[in-house]
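Engineer: model this:
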Amino acid sequence: MTTSVPSRPFELYDATLRDGMQGEGMSLSAEEKLRVARKLDELGVHLIEAGFPASNPKEQELFALLAQETWESSRIAAFGMTRRRDVRADQDPALRILADCFCDVTTIVGKTWGLHLEKVVRVDPAENLRLIADSVAFLVGEGKRVIYDAEHFFDAWRDDREYAHRCLRAAVEAGADTITLCDTNGSSLPMQVHEAVRAVVDELGEHVRVGIHAHDDAGCGVANSLLAVQAGATHVQGTTNGIGERTGNANLTTITADLELKMGIRSLPEGRLAKLTETAHFVDELLNRPPRTTQPYVGRNAFAHKGGLHVAGIRADASTFEHVDPATVGNARDVLVSELAGKGTVIEKAAEAGLSVDDAQAVRIIDRVKELEHRGYQFEAADGSFELLLRRETGTYDPLFTLESWRVIVEQRAGGQVETEATIKIWIGDERFVRTAEGNGPVHALDRALRSAIGQVHPHLSDIELVNFKVRILDETKGTGAVTRVLIDASDGNRTWGSIGVGENLIGASWDALVESLAWAEQPGRRGPQLAAAPAEVESA
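Structural biologist: Predicted coordinates for the structure are as follows:
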């Protein structure tokens, strides 16, 4: 892609705190929004759209918090709309709030598409031009930098090109610093965006900065943003991780890396791109949603390699199967283990665990993995269990105990209350331990009984927390007799690892995964002081 050097400094505009919150299930408190803004400031985003200062009590609280902050890299933008049709701009309450806000940047959105003039705001085209011009001029007169978002611009462009241009010119002549061309419906394709942006830049680019605001309804949000930049846009709006209404906004996380690593456009202060993965995951965690593992650049699997040939390639030269160095965006390479793995995968995973395997052992381990995955195991998300498999095959496995038996009793009382009790009988050396514990489900009861039995011998287990418990039915056609796969994620506060159990009995599979999760933490080289974490109450299905 050939891209000319922008004539103006390039800027990123993050709309997560407003536009992103319009996505289903997206909600943050004022304090959480402040934490996101701080993180974006650390990343080096130029502009952070915080929303409308007085639309509700939460936004009032947010703007009060933002006003007290000192920002290193970012400027906060307040958001609003053009004046109401029956009120002068200087008397419009919403515009007055923007004028009085501490933010020196205001973004206002206005109509461009004839369909909306007719069906939504019901004003004639001439009056709409006055709404735009009056609103921009008023805020400029109040000392604000005004960014004008031309809503539905690309739909308007295809419908009535001349009128779409007139709307932009009204904003420019009134003093707008930036005009943002919005693909509000996400309906446009990259070639359409490129053509329209190029025309606008040719006509108005000498007088104003041109920007792009894309949505992802046609799956083109990132591509449309990049094509707009190629056509001359120097202002890009989007949201962290692409969250937003319907299918989401253009993913600013991906765009940021593409601009710098693929198009040679510095979009962040030097060295800040390495914070990209951390920032993306931080926002997802605050939103209480798991980070998308396949997200470009920052996903857990963005630099994960599974096929044996691929692993061999990256061992020889990482550029054979990695388009950028993972460290440039703060991510890391991962080698996944599966039936597709080759000797190189096994050797590399063994080295990560501090183990040494020769070629013959690697082949034997691959055969064992293939056999287990045929039975329903999957080691990609169970790195702890795979290391234990390596240790068993190399003779370095240190078992926690020897099992004699375990039993779980689940009883429902007449009042509807369900009680669960587990009893385990194990041997540690020559000593026999029998423990009984209650829990809120079979796995929780087994976990408590096991920890009670071996806690004195293995005190480090008090630091282990079960942080995730997932059950999958592998052959649904067999109903309750189907094979079940159980995955458990455990953490000691510093590290997180996965373990797996598979079997026709759900509780049995859960027990196997539970034991593996604890056994991994007690292997040679894994023990030691860690951050304390209370045991979680994991309930079995």
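Engineer: rest of the way, CA atoms for contacts and neighbours
Structural biologist: OK.
Engineer: Using the three-state scheme, assign residue 78.
Structural biologist: Here residue 78 is recorded as strand under DSSP: H, G, I helix; E, B strand; the rest coil.
Engineer: Which residue comes closest to it once chain neighbours are left out?
Structural biologist: Closest residue to residue 78 apart from its sequence neighbours, by CA to CA, 6 or more residues apart in numbering: residue 106 at 4.8 Å.
Engineer: Wasn't that neighbour part of a strand?
Structural biologist: Yes. Counting by three-state DSSP, residue 106 is found in a strand.
Engineer: got a list of what it touches?
Structural biologist: 77, 78, 79, 80, 98, 139, 144, 145, 146, 147 (CA atoms under 8 Å, 6 or more residues apart in numbering).
Engineer: What strand or helix carries the last one?
Structural biologist: Assigned by DSSP states H and E, residue 147 belongs to strand 145-150.
Engineer: Any idea how far that strand is from the middle of the chain?
Structural biologist: Put simply, strand 145-150 sits 28 Å off its chain's centre (CA atoms, centre = their mean, to the nearest Å).
Engineer: residues making contact with the helix or strand following it?
Structural biologist: Downstream of strand 145-150, the next assigned helix or strand under DSSP H and E is helix 153-159. Residues outside helix 153-159 that contact it (CA under 8 Å, 6+ apart): 112-114, 163-165, 181-184, 187-188, 193, 196.
Engineer: Which neighbouring elements make contact with the strand holding residue 147?
Structural biologist: Strand 145-150 is packed against strand 105-110, helix 125-141, helix 161-173, strand 178-183, with contacts defined by 3 or more CA pairs under 8 Å, 6 or more residues apart in numbering; DSSP states H and E.
Engineer: here's the other one to compare against:
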Amino acid sequence: MAFDHSKYRPFAPIRKTDRRWPDRVIESAPTWCAVDLRDGNQALIKPMNVQQKQRLFDLLVKIGVKEIEIGFPAASQPDFDFCRKLIEEERVPEDVTIQVLTQARPELIARSFEALKGARRAIVHVYNSTSTVQREQVFGMDREGIKGIAVRGAEIVKQHAEQNPQTDWTFQYSPESFTGTELDYAVEVIDAVTGVWRPDQGQRVIINLPATVEMAPPNVYADQIETICDSIRWREHVEISLHTHNDRGCGVAAAELGVMAGADRVEGTLLGNGERTGNMDLVTAAMNLYSQGVDPRLDLSGMREIIETVEACTEISTHPRHAYAGELVFTAFSGSHQDAIRKCLTQRKDGDVWNVAYLPIDPADLGRRYEEVVRINSQSGKGGVAHVLERDYRISLPRWLQIEFAQVVQREAENTGGEIDSRSIHQLFERDYLNIAAGWELHGYDLHRGDDGVEAALSFGEISLRGHGHGVVEAVVAALQQHCAAEIAVEAYDEFALGEGTAANALACIRVLINGAPFSAAALAEDTTSATLQALLSAVARAGVTSHNAAPAAATA
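Structural biologist: Just a heads-up that it's a prediction; the model follows:
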């Protein structure tokens, strides 16, 4: 089959010269309505049973969703049974409103009210398709005929509500496939429906404007929403709701722009489950607000529980790169990213505004650990490796050793072809830098300081040496040069005091040139002098030099 783009036509833009939404900023969260139990459920290969629905309903309540579409009771016996269970067992909290969906058909509306009998508060969501393609190719009806279905549905909803005054009713209407409906006609149908329900007289009414199939860029959807808000009757008495899908991958973006364009309410599902490419993702939309300092009015701090519950109920795995929720979204493998994260976290103080490179939000806010932020593979660099040693072993390396050791880790990652965990990194550091060769373990030292410098005596293995120099290191180097008959020069060394709770109190890292060749080592000890001298001995041992005075054979670390 040919890949032929010419069969498609671009979506006609809205001719609008008075756009206001591009200059608006979302300063408060919309009303959220979760449709996981209806829209999300009908998209599953294996629809949820009553027990799974109850578990997901309880989760939605726990995180703070106040309006929950629980099903399509007129079309499914399990949905009907679940609705009855919630009402009869009084499982709906006082501050939560349940919602059911029904087509604008008399018998289905009647069955929906039967399912809701006895509810404290409920939303009846009635819909019929108004788009051009549905009118012309599916129903074969003209504008008046389709509008007549909507009006009759509204009248029947009102009649049933009047017969059940014990429930606080909200009426919701969706011109299904709104984005494919001419705007002037959408306004005509909406006004006809609200003319029956009369929101101006106190009846709560929601007008839901669904992108049943995402057909255009999100800015076009925003234009459509702003046009409706400007054009319908009784706008001040009506709540405008959005219901976007993700066919173009822009479901969240369309919803955000739609709220900027005047919408009051957003329908979606946790983690975006839904037909085809999915519904608008409530987690992503809410966390986007949170990351901008806006209270999302949802508590998503228990992200692990949210993921586990949604996966158990839908039997759909969460992508590891799913925004905010995925296993790897706060993980950096890139060396430059790791280095930037490490430096920002090191400088950050409690109470500071969050401003960390490559981390748009604090992972801890979602119950994630900083241990997950930096992970090491062949793409990682010195910053990531240094971060892992600092984080897990309280080992701080000087920059020169970070660069050198990162190459060791990279070679290992390339050889194994995958990720290297923290324990393996520490084992590599021990093998190549901390390990003490046989016969080179420091037993003791004695220092005498005089006006002309330092006299140092030290013993290691079966050897005792003495040397003189301006400082301790210079004195010991002088002794080793004579002992090994080699030219030894210290190129760099650093000492670090370790934090509390470690067996050793000091770390020393040293790099020496032995007959012009570089060798590095590190050592842990109770004091910085012992650590420095042991690191120096280990570096010389790594060179494999022979003893001028029959010293023990030097084994490389």
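Engineer: that older thread, for the helices and strands packed on strand 145-150 of structure 1, state which one has the densest average packing.
Structural biologist: Most buried of those, by mean neighbour count (mean count of other CA atoms under 10 Å): strand 178-183, with a mean of 26.
Engineer: Where does that one end up in structure 2?
Structural biologist: Against structure 2, the aligned range for strand 178-183 of structure 1 is residues 206-211 (TM-score structural alignment).
Engineer: ditto for stretch 234-246 of structure 1
Structural biologist: With TM-score structural alignment applied, stretch 234-246 of structure 1 matches the range 264-276 in structure 2.
Engineer: chain center to the matching stretch, what's the gap?
Structural biologist: Per CA atoms, centre = their mean, the displacement of stretch 264-276 of structure 2 from the mean C-alpha position of its chain is 17 Å.
Engineer: got the end-to-end distance for that stretch?
Structural biologist: Stretch 264-276 of structure 2 has its terminal residues 26 Å apart, counting by CA to CA, to the nearest Å.
Engineer: Tell me the buried residues in that stretch?
Structural biologist: 264, 265, 266, 267, 268, 269, 270, 271, 272, 273, 274, 275 (16 or more other CA atoms under 10 Å).
Engineer: Go ahead and name everything in contact with it.
Structural biologist: If you take CA under 8 Å, 6+ apart as the criterion, stretch 264-276 of structure 2 is touched by 30-36, 39-44, 239-245, 247, 255, 259, 278-284, 310, 318, 325.
Engineer: Now for the residue mapped onto residue 37 of structure 2 from structure 1, how many residues are close by?
Structural biologist: Matched across to structure 1, residue 37 of structure 2 falls on residue 17, judged by TM-score structural alignment. Neighbour count of residue 17 of structure 1, defined by other CA atoms under 10 Å: 24.
Engineer: and residue 17 of structure 1, what does it touch?
Structural biologist: Contacts for residue 17 of structure 1 (CA under 8 Å, 6+ apart) come out as 33, 48, 49, 50, 51.
Engineer: ok, the contacts of helix 153-159 of structure 1 vs residue 174 of structure 1, which is closest?
Structural biologist: Of all those, residue 174 of structure 1 sits closest to residue 165, with 14.2 Å by CA to CA.
Engineer: Now which residue in structure 2 aligns to the closest one?
Structural biologist: With TM-score structural alignment as the criterion, residue 165 of structure 1 lines up with residue 187 in structure 2.
Engineer: Residue 60 of structure 1 now?
Structural biologist: Using TM-score structural alignment, the partner of residue 60 of structure 1 in structure 2 is residue 80.
Engineer: Tell me how far the residue lying closest to its match once chain neighbours are set aside lies from residue 100 of structure 2.
Structural biologist: Nearest residue to residue 80 of structure 2 in three dimensions, chain neighbours excluded: residue 73, at 4.0 Å (CA to CA, 6+ apart). Here residue 73 of structure 2 is placed at a distance of 7 Å from residue 100 of structure 2 (CA to CA).
Engineer: residues contacting residue 369 of structure 2?
Structural biologist: When contacts are counted by CA under 8 Å, 6+ apart, residue 369 of structure 2 touches residue 363.
Engineer: What distance do you get for it to residue 324 of structure 2?
Structural biologist: According to CA to CA, residue 369 of structure 2 and residue 324 of structure 2 sit 13 Å apart.
Engineer: if I read this right, residue 231 of structure 1 contacts residue 197, doesn't it?
Structural biologist: Yes. Using CA atoms under 8 Å, residue 231 of structure 1 makes contact with residue 197 at a distance of 6.0 Å.
Engineer: can you give me the helices in the stretch 151-300 of structure 1?
Structural biologist: Secondary structure of the stretch 151-300 of structure 1 (DSSP state H, counting those that start in this stretch): helices at 153-159, 161-173, 190-204, 221-230, 252-261, 276-286.
Engineer: contacting residues around residue 425 of structure 2?
Structural biologist: Residues in contact with residue 425 of structure 2 (CA under 8 Å, 6+ apart) are 385, 389, 409.
Engineer: neighbour-wise, which of these leads?
Structural biologist: Highest neighbour count within these: residue 385, with 30 neighbours (other CA under 10 Å).
Engineer: That residue and residue 495 of structure 2, how far apart?
Structural biologist: From residue 385 of structure 2 to residue 495 of structure 2 the distance is 19 Å (CA to CA).
Engineer: again with residue 80 of structure 2
Structural biologist: As for residue 80 of structure 2, its distance to residue 495 of structure 2 is 71 Å (criterion: CA to CA).
Engineer: Map the residue nearest to residue 78 of structure 1 across to structure 2 for me.
Structural biologist: Under the alignment by TM-score structural alignment, residue 106 of structure 1 pairs with residue 124 in structure 2.
Engineer: do residue 79 of structure 1 as well
Structural biologist: Under the alignment (TM-score structural alignment), residue 79 of structure 1 maps onto residue 101 of structure 2.
Engineer: Next: residue 323 of structure 1.
Structural biologist: Checking with TM-score structural alignment, residue 323 of structure 1 has residue 360 as its match.
Engineer: what sits against the residue nearest the centre of structure 1?
Structural biologist: For structure 1, the residue sitting closest to the mean C-alpha position, by CA atoms, centre = their mean, is residue 291 at 3.8 Å. Residues in contact with residue 291 of structure 1 (CA under 8 Å, 6+ apart) are 280, 281, 284, 285, 299.
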